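Engineer: structure, please.
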Amino acid sequence: MKQDVLIVGAGPTGLVLALWLTAQGVKVRIIDKNVGPGPTSRAMVVHARTLELYRQLDLADAVVEAGHRNPSVNLWAKGRVKARISFSPTGGNLTPYPFVLVYPQDHHERLLEARLAALGVKVERQTEFVDFAHDAAGVSARLRLPDGGSEVCTAQYLAGCDGARSPVRQRLEVDFAGGTYDQTFYVADVDVSGATANGEAHISLETGDFVALLAYAEGRGRLIGLVRETREDADELTFADVSHRAIESLRLTVDKVNWFSTYRVHHRVADRFRRGRVFLLGDAAHVHSPVGGQGMNTGIGDAVNLAWKLAAVLKEHAPDSLLDSFEAERIRFARQLVETTDRLFTFVTADGSVADFLRVQVAPALTGIAYRVGGVREFLFRILSQTQLNYRGSPLSRTAHGRVQGGDRLPWVRVNGLDNYASLAAIAWQVHVYGEAGGDIRTWCAAKHVPLHVFPWGPQQAGAGLARDAAYLVRPDTYVALVTEGARPEALETYFAEQGIRLSATSA
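Structural biologist: Modelled structure (predicted):
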């Protein structure tokens, strides 16, 4: 049977793509060469923007309940707290999830896979992608089955979600430009005790050493540190072999090491995220340093961005050109992310007395001072949480006067228990008006089967940057496509005509 989409790789990116496509009635097949979900924690952080998107499939509450909320990050230098960055006071006005959620990737994958199974789709384990051919008619992929046999799977589209060494990318012959840092990192999942085993995140800076602690359960956490010395035997190191100076500065006692590994950090972005009927997502398309815990969240963002577009094209509600916007929107963000994390990584790992002085003495003091400024707090939270991510300049975005423009994430507003994000659970086009909606816009939305949500006007809406009585056309992935002052239906009509997107009764 021909599939709509063959997904290679059942990490978070592939699983989220499969979930969002299946929820929209798209037939998917998802394969993975491994026996089961990864046995180790790996990616740990789930950011606010990911949780906002998870509300579309009623996943957010389950993930938050299973994970551990880190409400703040404590920055230490030379054994003293120099800054405490608390998310709730600032983030509480921006998102329903004003915290950093720590949720180990192995548990995360199991939850996603169980949700997918509940929708009737099973991950085909020990099934390996070998090669493929594609043309205007579709994709034919050769697979190696668990018994050693082979099979040819035909599909309309192929999604490579198969990691940094992606066989799909290699067969596609797409360049993966970038490099590998000289330094070796270590990660350790540990049982800990002491004053800093308090459920918060801690970063400890020492001369020639640093470590980050992310708590994910009471008395348990992830340590991320740097192996300063150049070691030929890095793969054979144990926790006892690495420096504990920064750990000891946290006054932290490591009672048990449950898992330890070393790794090298890469910074690369694929030259293309799409070629014909084949797409690259997640680590197959971009890898970068672990600074800020952005990697897994970015892959999930890739999946949500692509899913609604694939569904629209497969249902013949949009032209193939809509799929080009996936690369246009996501490659720009990936490049910005690699550039930003590269600078931070270089600063954190730089050698020498001057670098040590700036990192240990100057940076923590400046951070503490800057964070007392409200605008700085908000900016840092938006960047970390990915709520700042926007698609301004995208082929799908139409700019407008005002703070909220086409391509922006729709601001979250909750007043008297009325949450404007509740309607975003529908993976569909919709229109929001804050204030009064005239008869013309109501008539147009009814005729086009586009849900219209009208919210009262007040200071919170104005503070969020929304314009009174304007119409916000919201995409199925909850980003604003168009803002039209005065809620003019002709502007919406023109937008859909220019994009070649056909609305139908099923769009609601």
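Engineer: CA only for contacts and neighbour counts going forward, please
Structural biologist: Fine.
Engineer: now the strands for the stretch 401-508 of the chain?
Structural biologist: Using DSSP state E, counting those that start in this stretch, the strands found in the stretch 401-508 of the chain span residues 414-415, 418-419, 430-434, 452-455, 471-474, 480-484.
Engineer: do you know which of the ones you listed lies nearest Ala43?
Structural biologist: strand 480-484 (29.2 Å; CA to CA).
Engineer: find the centremost residue of this structure, please.
Structural biologist: Asn297 (2.1 Å; CA atoms, centre = their mean).
Engineer: quick one: it and Thr50 touch, right?
Structural biologist: Yes: Asn297 is in contact with Thr50 according to CA atoms under 8 Å; the separation is 6.2 Å.
Engineer: residues in contact with the residue nearest to Arg403 when sequence neighbours are not counted?
Structural biologist: Take Arg403 and drop its neighbours on the chain: the residue closest to it by CA to CA, 6 or more residues apart in numbering is Gly465, 5.1 Å away. Gly465 is in contact with Gly402, Arg403, Val404, Pro411, counting by CA atoms under 8 Å, 6 or more residues apart in numbering.
Engineer: so where's the longest helix in the protein?
Structural biologist: If you go by DSSP state H, the chain has its longest helix at helix 324-349.
Engineer: which strands and helices sit next to the very next helix or strand once past it?
Structural biologist: Later in the chain than helix 324-349, the nearest helix or strand by DSSP states H and E is helix 353-357. For helix 353-357, not one helix or strand is in contact under the criterion 3 or more CA pairs under 8 Å, 6 or more residues apart in numbering; DSSP states H and E.
Engineer: what lies in contact with helix 353-357?
Structural biologist: Contacts of helix 353-357 (CA under 8 Å, 6+ apart): Thr207, Gly208, Phe347, Ala350.
Engineer: distance of the last one relative to Val287?
Structural biologist: This means Ala350. 20 Å (CA to CA, to the nearest Å).
Engineer: more crowded one of those two?
Structural biologist: A count of neighbours by other CA atoms under 10 Å puts Val287 above the other of Ala350 and Val287, at 28 against 14.
Engineer: ok, the more buried one - contacts?
Structural biologist: Counted by CA under 8 Å, 6+ apart, Val287 has contacts Ala164, His266, His267, Arg268, Val269, Gly295, Val338.
Engineer: tell me where the stretch 1-150 of the chain has helices.
Structural biologist: Remark: helices assigned in the stretch 1-150 of the chain by DSSP state H, counting those that start in this stretch are 12-23, 48-54, 60-66, 88-91, 105-118.
Engineer: closest one to Pro319 among these?
Structural biologist: helix 12-23 (17.5 Å).
Engineer: this one as well, want them side by side:
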Amino acid sequence: MNRSDVLIIGAGPTGLVLALWLSRQGVKVRILDQTAGPGTTSRALAVQARTLELYRQLDLTQAILDQGHRVPAANLWVKGEQAAHLPLSSIGADLTPYPFLEIYPQDQHEQLLIERLERFGVTVERQTELLSFTDHGHLVSAQLRGADGQEETCQAFYLAGCDGARSTVRKTLGIDFPGGTYQQVFYVADVDAQGPALNGELHADLDEADFLAVFPLAGEGRARLIGTVRDERAEHAETLKFEDVSRRAMDSLKVQVDRVNWFSTYRVHHRVAERFFSGRAFLLGDAAHVHSPAGGQGMNTGIGDAINLAWKLAAVLSGKAEEHLLATYEFERIEFARRLVATTDRVFSFITADGPIANLLRTRLAPLLIPKVTAVEAAREFLFRTVSQITLNYRDMPLSCGSAGHVHGGDRLPWAHGAVIDNFASLDYLGWQVHVYGVTSDALRAWCAERQLPLTVFDWETAHQAAGLARNGFYLLRPDTYVALAEKSADPKVMERYFEERKIAL
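Structural biologist: Purely as a prediction, here's the structure:
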């Protein structure tokens, strides 16, 4: 009988990242997908700054930067005129090494992940379907049907449902997926085009016309158009062609399309599963949450799910943590998913709502308010932090403890850099580690050395103070680089107590 540590259902970015992170930690995985091959077209484009930071752990970041397209700014248009310009590169320059939006289409993204996964001897089993599974308490047995139509039973200690919005895993578990479906129909078109909106930046139209966003792709004049169809044509979305789409928004953005490379339509849902796990089965990505594409958050959130769960599964499977650690996956990810769906729902409703009041807000009020709001540095920074996901934190949750400076347990470690210092340099390490800014005690050094816990001591710099870090305390970082424990003292007993209380071994 085929047996693995973790059986992963679904080989989109979420499933592939989970398989890659687990394989890197020595976990035996099996990953399968119903499709005959990876996608050749894609809707997901945006790779946010936080994802790029996390990808450093598996040396993925530079490959994406080399192959993708950096978007340095975003623009909002109203009635054919540019109403606001957001220079992402200057807003986020002191917040992250990646102060931009990286455009890297999902089909390319998946291919990169597949190639990296194959280095660990793991290949995606294509045209393989999960028929059913049973959780026996100590392991999971699953019934599969392969490409040749033959059925087999396999076993795994854990099952990961990365199988999309129609998840077989979620349905088998009987977990509700409350929410709804927007009435608007979306279209996606990969085009070669001309015009001022084809300058390598992101452009979005806020108008009485159908919503339209222009995402630049690598290569001159290449772009992805994402828009809505809101009139009677939406009733026949499955038969729509690009020629049927209204040109009002394109004319407003002065987009002249020369060639359409591919085109598709789809409806958008906003739903969050009531649970993210049951027994030994987990839900990740679109199987757990779906929402509007506002802000380019979907794929990044699924990747965040995978990285959060991967280190916890590895710890439990290696005997370094007890199974209750896995429950923190739901604690940490479900609240973020709920907030994200609520936020993107409000944004999406604003930009797509019909009626005279909605049109008045978009075309009269928004052009007046948006430039004023975005002129305020704090507002620009808040917007960048939110969209880039660097503001995501796990404060006040079971694995988060303490505070030092402006940093709390559960926070993303702030980036502090200078001419010769960069406190993110050690974050390519996949495991627990400790940061100290200033000086520390011999006792802390000895405690870390005895347990082979990497300790990095940075000479105190003004950049550390500017980032909100505390002098001479310490920060215990989880394997996913979030702060587990922030402590003002240099007493190793505080760290020892942290691990003992959570029954985690190094």
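Engineer: need the strands of the stretch 401-508 of structure 1 in JSON lines (columns: distance to Gln183 of structure 1).
Structural biologist: Below are the strands of the stretch 401-508 of structure 1 laid out as JSON lines (distance: least, CA to CA, whole Å):
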{"stretch": "strand 414-415", "distance to Gln183 of structure 1": "45"}
{"stretch": "strand 418-419", "distance to Gln183 of structure 1": "46"}
{"stretch": "strand 430-434", "distance to Gln183 of structure 1": "48"}
{"stretch": "strand 452-455", "distance to Gln183 of structure 1": "52"}
{"stretch": "strand 471-474", "distance to Gln183 of structure 1": "44"}
{"stretch": "strand 480-484", "distance to Gln183 of structure 1": "41"}
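Engineer: CSV for the ones you listed, including mean neighbour count?
Structural biologist: Below are the strands of the stretch 401-508 of structure 1 laid out as CSV (neighbours: other CA atoms under 10 Å):
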stretch, mean neighbour count
strand 414-415, 15
strand 418-419, 12
strand 430-434, 23
strand 452-455, 18
strand 471-474, 26
strand 480-484, 27
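Engineer: nearest to Asp283 of structure 1, out of those?
Structural biologist: Using CA to CA, the strands of the stretch 401-508 of structure 1 put strand 480-484 closest to Asp283 of structure 1, at 26.5 Å.
Engineer: for the closest one, give me the average deviation versus structure 2.
Structural biologist: Compared with structure 2 after fitting, strand 480-484 of structure 1 deviates on average by 0.6 Å (mean CA distance after the TM-score superposition for structure 1).
Engineer: so how far is Ser388 of structure 2 from Val27 of structure 2?
Structural biologist: Counting by CA to CA - Val27 of structure 2 and Ser388 of structure 2 are separated by 30 Å.
Engineer: cool, Gln106 of structure 2 as well?
Structural biologist: From Gln106 of structure 2 to Ser388 of structure 2 the distance is 18 Å (CA to CA).
Engineer: those two: who's more crowded?
Structural biologist: Comparing Gln106 of structure 2 with Ser388 by other CA under 10 Å, the one with more neighbours is Ser388, at 27 against 22.
Engineer: the stretch 401-506 of structure 2: helices as residue ranges?
Structural biologist: Using DSSP H, counting those that start in this stretch, helices in the stretch 401-506 of structure 2 cover 442-450, 462-466, 492-502.
Engineer: contacts for stretch 160-180 of structure 2?
Structural biologist: 6-12, 14-15, 130, 132-133, 269-275, 278, 281-290.
Engineer: on that earlier part again, give me the packing partners of the helix or strand harbouring the residue nearest to the centre of structure 1, helices and strands only.
Structural biologist: Asn297 of structure 1 belongs to helix 295-314 when assigned by DSSP H and E. On a contact count with 3+ CA pairs under 8 Å, 6+ apart, helix 295-314 of structure 1 meets helix 12-23, strand 45-46, helix 48-54, helix 324-349.
Engineer: quick one: the strands in the stretch 51-200 of structure 2?
Structural biologist: 69-71, 73-78, 81-87, 101-103, 129-135, 140-145, 151-161, 179-194.
Engineer: using JSON lines, lay out these together with distance to Arg222 of structure 2 and mean neighbour count.
Structural biologist: Below are the strands of the stretch 51-200 of structure 2 laid out as JSON lines (distance: least, CA to CA, whole Å; neighbours: other CA atoms under 10 Å):
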{"stretch": "strand 69-71", "distance to Arg222 of structure 2": "11", "mean neighbour count": "22"}
{"stretch": "strand 73-78", "distance to Arg222 of structure 2": "17", "mean neighbour count": "20"}
{"stretch": "strand 81-87", "distance to Arg222 of structure 2": "21", "mean neighbour count": "18"}
{"stretch": "strand 101-103", "distance to Arg222 of structure 2": "12", "mean neighbour count": "24"}
{"stretch": "strand 129-135", "distance to Arg222 of structure 2": "36", "mean neighbour count": "18"}
{"stretch": "strand 140-145", "distance to Arg222 of structure 2": "40", "mean neighbour count": "18"}
{"stretch": "strand 151-161", "distance to Arg222 of structure 2": "35", "mean neighbour count": "20"}
{"stretch": "strand 179-194", "distance to Arg222 of structure 2": "5", "mean neighbour count": "18"}
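Engineer: out of those strands, which comes closest to Ala378 of structure 2?
Structural biologist: Of all the strands of the stretch 51-200 of structure 2, strand 81-87 comes closest under CA to CA, at 13.0 Å.
Engineer: mean per-residue distance, that closest one to structure 1?
Structural biologist: Strand 81-87 of structure 2 sits 0.6 Å off on average (mean CA distance after the TM-score superposition for structure 1).
Engineer: angle of that strand against strand 73-78?
Structural biologist: Angle of strand 81-87 of structure 2 versus strand 73-78, following axes from the mean of the first three to the mean of the last three CA atoms, to 10 degrees, is 160 degrees.
Engineer: and strand 81-87 of structure 2, how far out from the chain middle?
Structural biologist: 26 Å (CA atoms, centre = their mean, to the nearest Å).
Engineer: where in structure 1 does that strand fall?
Structural biologist: Mapped onto structure 1 using TM-score structural alignment, strand 81-87 of structure 2 covers residues 80-86.
Engineer: same question, stretch 278-287 of structure 2
Structural biologist: The aligned range for stretch 278-287 of structure 2 is 275-284, by TM-score structural alignment.
Engineer: with that, I have no additional questions.
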